[in-house]
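Visitor: Sequence and predicted structure below; questions after.
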Amino acid sequence: MSHDAVLFDMDGVLVDSEDYWVEREREELLPWAVPDEEVPVREITGMNYREIHDYLAEHYDVAVTKEEWVDRFDDTAEAIYTEKVDLLPGFADWLAQRRTQGIPMAVVSSSPHDWIDLVLDRFDLEFDAVVSAEDIDVPGKPEPHIFEHAAGELGFEPKACIAVEDSEHGVDSAVAAGTTCIGYHSGADESVDLSNAEFVVDSPADLLATVDDLLGVEG
């Protein structure tokens, strides 16, 4: 069946920020927060950064407070989104064409709105809805609530929506919500297992072509 709307993750999908986040988390943030153990980055990828501290505190001996963690993540995010990231190749033109065709689009991100706005403003992107993990008073990815909420914001059931994700937590969230999920290997971490997604692609062109196929529109 054709689908009616598209729900895009931001980090690692719309922008190549996962490359920078993985590096910063592996080399700086995780060793700083958990100095006595090595935490695999894939354990936290896709999670909201406030929930990451909760996760670390539950499973590891954490050496920094949540306030210190949040402040350092905020500073890191501003540098990454304003100075480092590139937009998914071909996405700006594709988005403009599909919006002209009236296809509803949303950003669905574990990042806070301040970070999302940095990306939307920098690349002059407009979506019909922008949903952050901050908008829901329940656990974020890998739980399904954020995608259920985003589909509702666009006026659809999740089963009518395509979700695009690049992390295991994100894919699990989208699948649990009932969307048709495309897993996108962005290259930030080749060990990421996206096999729960209905489709898995590894290039921007294949990603956008797969979305078009599921929408039933001409590329």
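Guide: Received it, and whenever you're ready, just let me know what you need.
Visitor: all contacts plus neighbour counts: C-alpha atoms, from now on.
Guide: Will do.
Visitor: Buried residues in stretch 148-159, which are they?
Guide: Residues of stretch 148-159 classed as buried by neighbour count (16 or more other CA atoms under 10 Å): 148-151, 154, 156-159.
Visitor: ditto for stretch 7-20
Guide: For stretch 7-20, using 16+ other CA under 10 Å, the buried residues are 7-20.
Visitor: cool, and stretch 163-182?
Guide: Here stretch 163-182 shows 163-182 as buried, counting by 16+ other CA under 10 Å.
Visitor: what about that stretch, distance to the chain center?
Guide: Centroid separation between stretch 163-182 and its chain, computed with CA atoms, centre = their mean, to the nearest Å, is 10 Å.
Visitor: Can you give the contact residues for it?
Guide: Residues outside stretch 163-182 that contact it (CA atoms under 8 Å, 6 or more residues apart in numbering): 6-9, 12-13, 42, 45-47, 141-148, 158-162, 183-186, 192-194, 196-201, 207.
Visitor: Comparison target below:
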Amino acid sequence: MKAVLFDMDGVLVDSEEYWVALEEEEVLPEAVGEGVVDDEEITGMNYREIHGYLDDHYGEHLDIGREQFETYYEDAADDLYSERVELIEGFEKLADDLRDRGVRTAVVSSSPLDWIGIVVDRFEIGEHFDALVSGDEIEGPSKPEPEVYEIAAAEVGVDPADCVAVEDSENGVEAANRAGMTSVGYRTEINQGMDLSKADHVAEGPEELRGLLLELTS
């Protein structure tokens, strides 16, 4: 494998636990009511597309406008990324080892580029990436559609078949698979119930992920 592409939320940083809490405690109950939607359905999707998804699948329950819905996420993002999340353990050493092997790396996220920028700037990790690919760049739907990964492969100059994508969600794994990449499902405490069975590999925690990525790129 010649490139490793990291999802941001739930992989590069531990933000999913905060997003899930926000969705379960505030956003989804306000939008469609308690217990109507499983948050795993929307994990990995661009937040701007979630309202449309809810309208399509749970329209009879939807009781909030798109603008108000998106504001929940936008108001939370700056505080979450600039103050609360932590970088995945051992990332910089892993990134250095990958770079020593000539492996290209990128962040590939459905989130907006400015959210990615907050994370990259806060942890001073911009030098470790050859590309930052966001939901802002795609013309069609985000994950599970493969476009964001297809763009990432082009930006790092590596054939999709030679790329490894690290994802913590079913939608993300599907997007990587559909792009023709090797998919790695990243298992954490927060996504124990997530179905990652379609991933080519599953890594439990940062140490196992590190070993797997070094094996795949050796």
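Guide: Structure's in. What do you need? Note that this is a predicted model, so its numbers are computed, not measured.
Visitor: now the buried residues of stretch 148-159 of structure 1 in TSV, with distance to Asp36 of structure 1 and secondary structure?
Guide: Formatted as TSV, those follow (distance: CA to CA, whole Å; DSSP: H, G, I helix; E, B strand; the rest coil):
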residue	distance to Asp36 of structure 1	secondary structure
Glu148	38	helix
His149	38	helix
Ala150	39	helix
Ala151	41	helix
Leu154	45	helix
Phe156	46	coil
Glu157	45	coil
Pro158	42	helix
Lys159	44	helix
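Visitor: Dump those residues to CSV, plus distance to Asp114 of structure 1.
Guide: Output for the buried residues of stretch 148-159 of structure 1, formatted as CSV (distance: CA to CA, whole Å):
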residue, distance to Asp114 of structure 1
Glu148, 22
His149, 19
Ala150, 18
Ala151, 21
Leu154, 21
Phe156, 26
Glu157, 27
Pro158, 26
Lys159, 29
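Visitor: Could you point out which of those residues is nearest to Asp135 of structure 1?
Guide: Within the buried residues of stretch 148-159 of structure 1, the smallest distance to Asp135 of structure 1 is 8.9 Å, found for His149 (CA to CA).
Visitor: residues in contact with the counterpart of that closest one in structure 2?
Guide: Residue pairing (TM-score structural alignment): His149 of structure 1 is matched to Ile151 of structure 2. Ile151 of structure 2 makes contacts with 133, 138, as judged by CA under 8 Å, 6+ apart.
Visitor: What distance do you get for Ile151 of structure 2 to Ala131 of structure 2?
Guide: In this view, Ile151 of structure 2 and Ala131 of structure 2 are 10 Å apart by CA to CA, to the nearest Å.
Visitor: quick one, helices of structure 2?
Guide: 16-22, 28-32, 47-58, 66-79, 91-100, 113-123, 147-156, 170-178, 205-216 (DSSP state H).
Visitor: Now the last one on structure 1. Mean distance?
Guide: Here the mean offset of helix 205-216 of structure 2 against structure 1 after fitting is 0.7 Å, by mean CA distance after the TM-score superposition for structure 1.
Visitor: What residues in structure 1 pair up with that helix?
Guide: Helix 205-216 of structure 2 maps onto residues 203-214 of structure 1, going by TM-score structural alignment.
Visitor: And for the residue mapped onto Leu196 of structure 2 from structure 1, the neighbour number?
Guide: In structure 1, the residue matched to Leu196 of structure 2 (TM-score structural alignment) is Leu194. For Leu194 of structure 1, the count of nearby residues is 23 (other CA atoms under 10 Å).
Visitor: I figured Leu194 of structure 1 was touching Val200, is that so?
Guide: Yes: counting by CA atoms under 8 Å, Val200 is a contact partner of Leu194 of structure 1 at 6.9 Å.
Visitor: Kindly point out which residues are neighbours of both of the two.
Guide: Jointly contacting Leu194 of structure 1 and Val200 under the rule CA under 8 Å, 6+ apart are 183-185.
Visitor: and the residues you listed, which of them are in strands?
Guide: 183-184 (DSSP state E).
Visitor: Let's have the shared contacts of Leu194 and Val200 of structure 1 in JSON lines, adding neighbour count and distance to Leu125 of structure 1.
Guide: Listed next are the shared contacts of Leu194 and Val200 of structure 1 as JSON lines, based on neighbours: other CA atoms under 10 Å; distance: CA to CA, whole Å:
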{"residue": "Gly183", "neighbour count": "27", "distance to Leu125 of structure 1": "22"}
{"residue": "Tyr184", "neighbour count": "23", "distance to Leu125 of structure 1": "20"}
{"residue": "His185", "neighbour count": "23", "distance to Leu125 of structure 1": "22"}
